[in-house]
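Asks: Got a predicted model here, sequence first, then my questions.
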Amino acid sequence: MAKIALITGATSGIGEACANVFARERYDLIITGRRMDRLEKLADFLKFEYNVNVRILNFDVRDRETTVGNLENLPEEWKKVNVLINNAGLSQGLEPINEGSYDDWDRMIDTNVKGLLYVSKVVSNWMIANGFGHIINLGSIAGKEVYANGNVYCATKHAVDALNKAMRIDLLPHGIKVTAVHPGAVETEFSEVRFKGDKDRAKKVYEGFEPLVAADVAETIWFCASRPPHVNVNDLLLMPTAQSGGANIFRKQE
């Protein structure tokens, strides 16, 4: 019987890379995201390439009613989730606190914290009932350190760090594993989203050094998920070789 992985925010970047890695490892998949066209394209590819079953759930994790409804309406056989990857998350803007946008703050808090909670509550109850499960939360170096103008994004990722620890305590009696993977600079759509479609500004973030790519993070997540039942990776910080901290990157001069 195939295992099942549920991946939020699977339409691009780390989420999409995780879908490929877990499908390669013979997991059936539940993939969620806001962009239905991308979900359908990814599902078709995974079915063809890896011969796995894929279930699509098209919703925004910020919407509690829709999130919970989509999850709870899954057939019972799809609720036997072995691994939940709480990947959905984003950053909006890069301004000092006094110049920040209320809308940007709401979007980050609603996605990165509340969305993670909505999904985790539903799926953790399935795992408790099933007697098995592993929750993997996508954090960030921004959840370990604070950098200039990162204020609210850093706050949301610090919240993920705290929730990861709290979830591990709460779910410990049920034998549910809980892990956080905290990447440093990863070249995905992250900066393009942060800068609201400004591709030139986003590209400059990764100039002069070799950042991580989504596959690096996905393979690390797979490492955590593939440990024996008695082994749990509580917390893992993953950085490019050129980066030592949140804002400390060695860039080669042209």
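Replies: Structure received.

Asks: Only C-alpha atoms from now on, for both contacts and neighbour counts.
Replies: Fine.

Asks: what does the helix or strand hosting residue 65 contact?
Replies: Here residue 65 sits within helix 64-72, counting by DSSP states H and E. The contact list for helix 64-72 (CA atoms under 8 Å, 6 or more residues apart in numbering) reads 57, 59-61, 115, 118-119, 122.

Asks: Show me how far it is from its chain's centre.
Replies: Averaging C-alpha positions (CA atoms, centre = their mean, to the nearest Å) puts helix 64-72 18 Å from its chain's average.

Asks: same deal with stretch 176-195?
Replies: 6 Å.

Asks: Need the distance between the two termini of that stretch.
Replies: This stretch, stretch 176-195, spans 37 Å end to end (CA to CA, to the nearest Å).

Asks: got it, and stretch 58-71?
Replies: With CA to CA, one end of stretch 58-71 sits 10 Å from the other.

Asks: Would you mark the buried spots in that stretch?
Replies: For stretch 58-71, burial by neighbour count (16 or more other CA atoms under 10 Å) applies to 58-62, 64, 67-68, 71.

Asks: ok, then the element right after the longest helix seen in the chain?
Replies: If you go by DSSP state H, the chain has its longest helix at helix 151-171. Next in sequence after helix 151-171, counting helices and strands by DSSP H and E, comes strand 177-183.

Asks: What lies in contact with that following strand?
Replies: Residues contacting strand 177-183 (CA under 8 Å, 6+ apart): 133-141, 143, 161, 164, 167-168, 171, 217, 221, 224, 232-239.

Asks: Any chance of a PyMOL selection covering the buried ones in these?
Replies: In PyMOL syntax, the buried subset of the contacts of strand 177-183 is picked out as below (16+ other CA under 10 Å):
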select buried, resi 133+134+135+136+137+138+139+140+141+143+161+164+167+168+171+217+221+224+232+233+235+236+238+239
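
Asks: for the longest helix of the chain, packing partners?
Replies: helix 102-109, strand 134-138, strand 177-183 (3 or more CA pairs under 8 Å, 6 or more residues apart in numbering; DSSP states H and E).

Asks: Below is structure B, check it against A:
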Amino acid sequence: MTAQDAPTTAARTAVITGASSGIGAATARQLAAAGFQVVVTARRKDRVEALAAELTAAGHRATAYPLDITDRAAVDAFAASLDRCDVLVNNAGGALGADPVATGDPEDWRRMYETNVIGTLHITQALLPALTAGGDGTVVVLSSTAGHGTYEGGAGYVAAKHAEHVLAETLRLEIVGTPVRVIEVAPGLVKTEEFATTRFRGDTEKAARVYAGVAEPLTADDVADTVTWAVTRPSHVNIDLLVVRPRAQASNTKLHREQ
């Protein structure tokens, strides 16, 4: 299939994982507005059903499917339920803790790896046949700048995101020549309603300190806009890696904070 023969977004389905809040929900809204039929998945049934209802009420095509991507049997059942899949946005993930290597909880590391890496592997494997069969598929991996640099107190999350980056990079090598492209979007400092709070186990004061003095961190909409732009490039154009940070952030360890 050539770029000219590729179906319009009106005939295409995008699956978004981790769509119950933050970047996932924002991406679902923007892809729906771009004309995709969106399938929103996450563990929180009430959240994804409310999002699908919101989008449907706005005149978009949306369905909800509660899903834990660490459960392979559930992922396979989900894949079998779809008529087609043209875009997969691997957004589900997250961070737990900010402990040094010497005292980090191995269970936190395990949970982060299971969600960020194995979960991404599960659903990508399950949907790759459909993405290929459609003749113009796109796999998006929402990694992080943590997957491209290190910082103190972040080793568990950094290790998981490095692995997710390598998964995307290796998949791109392995499926070159097929009608599926692999896009990695690596956000820097993004302020969402849950990410930092979850990382610090509900400690809102610690979460707030992550963004203290930063006038304009990225928003979920900023990242969703980036994903939507990358996905809607002509079929022959692949955005291998797009790093997006707020202007105040020069690296994982260099952040301008106003006094």
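Replies: Nice, I can see it. Model, not experiment: these values are computed from the prediction.

Asks: tm score of chain vs chain?
Replies: Here the superposed chains carry a TM-score of 0.95, computed using TM-score structural alignment, normalised by the length of the first structure; 248 aligned residues with a CA RMSD of 1.1 Å.

Asks: can you redo the helices and strands packed on helix 151-171 of the first structure as JSON lines with distance to residue 190 of the first structure?
Replies: Listed next are those as JSON lines, based on distance: least, CA to CA, whole Å:
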{"stretch": "helix 102-109", "distance to residue 190 of the first structure": "13"}
{"stretch": "strand 134-138", "distance to residue 190 of the first structure": "13"}
{"stretch": "strand 177-183", "distance to residue 190 of the first structure": "12"}
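
Asks: Strands along the second structure, start to end?
Replies: Assigned by DSSP state E, the second structure shows strands spanning 13-16, 37-42, 62-66, 87-90, 137-142, 180-187, 241-244, 249-251, 254-255.

Asks: Including distance to residue 205 of the second structure, could those go into a markdown table?
Replies: As requested, the strands of the second structure are exported to a markdown table (distance: least, CA to CA, whole Å):
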| stretch | distance to residue 205 of the second structure |
| --- | --- |
| strand 13-16 | 30 |
| strand 37-42 | 27 |
| strand 62-66 | 31 |
| strand 87-90 | 29 |
| strand 137-142 | 27 |
| strand 180-187 | 23 |
| strand 241-244 | 26 |
| strand 249-251 | 21 |
| strand 254-255 | 19 |
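
Asks: out of these, which comes closest to residue 24 of the second structure?
Replies: strand 13-16 (6.5 Å; CA to CA).

Asks: what packs against the closest one?
Replies: Against strand 13-16 of the second structure (3+ CA pairs under 8 Å, 6+ apart) you get helix 22-33, strand 37-42, strand 87-90.

Asks: swap the cut-off to 6 Å and go again
Replies: strand 37-42, strand 87-90 (3 or more CA pairs under 6 Å, 6 or more residues apart in numbering; DSSP states H and E).

Asks: Minimum distance to residue 161 of the second structure: which of those has it?
Replies: strand 87-90 (12.3 Å).

Asks: still on that earlier bit, so which of the helices and strands packed on helix 151-171 of the first structure gets nearest residue 32 of the first structure?
Replies: With CA to CA as the yardstick, what comes closest out of those is strand 134-138 (15.0 Å).

Asks: Onto which residues of the second structure does the closest one map?
Replies: Strand 134-138 of the first structure lines up with residues 138-142 of the second structure when matched by TM-score structural alignment.

Asks: Distance check, residue 108 of the first structure against residue 5 of the first structure.
Replies: Residue 108 of the first structure is 25 Å from residue 5 of the first structure, by CA to CA.

Asks: Map residue 30 of the first structure across to the second structure for me.
Replies: Using TM-score structural alignment, residue 30 of the first structure sits opposite residue 39 in the second structure.

Asks: What is the neighbour count of that match?
Replies: For residue 39 of the second structure, the neighbour count with other CA atoms under 10 Å is 23.

Asks: repeat for residue 214 of the second structure
Replies: Neighbours of residue 214 of the second structure (other CA under 10 Å): 19.

Asks: now residue 218 of the first structure
Replies: Neighbour tally, residue 218 of the first structure, other CA under 10 Å: 22.

Asks: now the helices and strands packed on strand 13-16 of the second structure as TSV including distance to residue 204 of the second structure?
Replies: Formatted as TSV, these follow (distance: least, CA to CA, whole Å):
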stretch	distance to residue 204 of the second structure
strand 37-42	23
strand 87-90	27
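
Asks: Tell me which of the ones you listed lies nearest to residue 23 of the second structure.
Replies: strand 87-90 (10.6 Å).

Asks: chain center to that closest one: distance?
Replies: For strand 87-90 of the second structure, the distance to the chain centre is 7 Å (CA atoms, centre = their mean).

Asks: And residue 241 of the second structure? What does it align with in the first structure?
Replies: Counting by TM-score structural alignment, the partner of residue 241 of the second structure is residue 235.

Asks: which ones are touching that match?
Replies: For residue 235 of the first structure, the contact set (CA atoms under 6 Å, 6 or more residues apart in numbering) comprises 179-180.

Asks: Check residue 15 of the first structure too.
Replies: Residue 15 of the first structure touches 9, 87, counting by CA under 6 Å, 6+ apart.

Asks: so how far is residue 99 of the second structure from the alignment partner in the second structure of it?
Replies: Here residue 15 of the first structure is matched to residue 24 in the second structure, going by TM-score structural alignment. From residue 24 of the second structure across to residue 99 of the second structure, the span is 26 Å (CA to CA).

Asks: First residue to last residue on stretch 127-139 of the first structure, what's the distance there?
Replies: 21 Å.

Asks: Give me the contact list for it.
Replies: 82-87, 157, 176-182.

Asks: Please list all residues in contact with the residue nearest to the spatial centre of the second structure.
Replies: Closest to where the C-alpha atoms of the second structure average out (CA atoms, centre = their mean) is residue 91, at 1.9 Å. Neighbouring residues of residue 91 of the second structure by CA under 6 Å, 6+ apart: 17-18, 24, 142.

Asks: corresponding residue for it in the first structure?
Replies: Match for residue 91 of the second structure (TM-score structural alignment): residue 87.

Asks: how close does the match of residue 30 of the first structure get to residue 203 of the second structure?
Replies: 32 Å.

Asks: before we move on, what about residue 130 of the second structure?
Replies: From residue 130 of the second structure to residue 203 of the second structure the distance is 41 Å (CA to CA).

Asks: Which one of the two is surrounded by more residues?
Replies: A direct count of neighbours by other CA under 10 Å for residue 130 of the second structure and residue 203 places residue 130 higher, at 20 against 12.
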